[in-house]
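In: Pasted the sequence and its predicted model underneath.
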Amino acid sequence: MYQSDVTQFLNSLKTKNPRLEEEQRKGRALLWDKQPVDLDEQAAARKSRVAQPRYPYFMSV
C-alpha cells in the first residue's frame, strides 16, 4: 500500500518518540482547552471596568 513521504516521516517520528501524541494532547489542553466561564464573575468584571479617557491630544474642530 502506498504511503506518502509525509506519512512515512510521521510514522517514523511516532516510533522514535512514543510519547509524542500524549505530549501534543497536554500542549493542546494547556493552550486551547479553556475552563467554563462563570457568568457572574464576567458581569462583575464588566461593571468594575474604568472607562478609558479620550485621547488627550485630540483637538475637536
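Out: Yes, it's here. Numbers count the residues shown, from 1 in each chain.

In: CA only for contacts and neighbour counts going forward, please
Out: OK.

In: On the three-state scheme, Asn11 is what?
Out: When classified by DSSP: H, G, I helix; E, B strand; the rest coil, Asn11 comes out as helix.

In: For Asp40, see how far away it is.
Out: Taking C-alpha to C-alpha, to the nearest Å as the measure, Asn11 and Asp40 are separated by 47 Å.

In: let's bring in a second one:
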Amino acid sequence: MKFSKQFPLYESEATQFIKDLKKANPALEQSQRDGRALLWDKKPVDLDTQKRQLESRINQQAYVYQNKG
C-alpha cells in the first residue's frame, strides 16, 4: 500500500488496458451487466411453486445404468 501513496499517479498495465478497452467500447460495461442478468440474476420463485416442484421430484437410483433385476 505504501507504493500507491508514494506514487499517486502510478497505474498498472492492467488498469491502463481496461481503461483503454472501455474508451474503445463504451457499451462494454452495459453488455457485461446484461450478460450477468441473463445468467445469474433470476426472478424470485413463489413458495407455492417451489413446494410443488420439490414434491413432484422423482428420486433417481444411485447408479442409473444398473438393472434392478
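Out: Nice, I can see it. Note that this is a predicted model, so its numbers are computed, not measured.

In: on that earlier part again, Asn11 and Asp40 of structure 1: which is more packed in?
Out: The residue with the greater number of neighbours, taking Asn11 of structure 1 and Asp40 and applying other C-alpha atoms under 10 Å, is Asn11; the counts read 12 against 9.

In: residue in structure 2 matching that one?
Out: The alignment partner of Asn11 of structure 1 in structure 2, by TM-score structural alignment, is Lys19.

In: roughly how far apart are that match and Ser31 of structure 2?
Out: When distance is defined by C-alpha to C-alpha, Lys19 of structure 2 is 16 Å away from Ser31 of structure 2.

In: Equivalent analysis for Lys42 of structure 2, please.
Out: 17 Å.

In: The corresponding residue of structure 1 for Asp41 of structure 2: how many residues sit nearby?
Out: Applying TM-score structural alignment, one finds that Asp41 of structure 2 aligns to Asp33 in structure 1. Other residues near Asp33 of structure 1 number 10, with proximity taken as other C-alpha under 10 Å.

In: before we move on, what about the one 4 residues further on?
Out: Neighbour count of Val37 of structure 1, defined by other C-alpha under 10 Å: 8.

In: Then Lys22 of structure 2?
Out: Under the criterion other C-alpha under 10 Å, the count of neighbours that Lys22 of structure 2 has is 13.

In: So what touches the helix or strand harbouring it?
Out: Secondary structure from DSSP states H and E places Lys22 of structure 2 in helix 13-24. In this structure, residues lying in contact with helix 13-24 of structure 2 by C-alpha atoms under 8 Å, 6 or more residues apart in numbering are 28-29.
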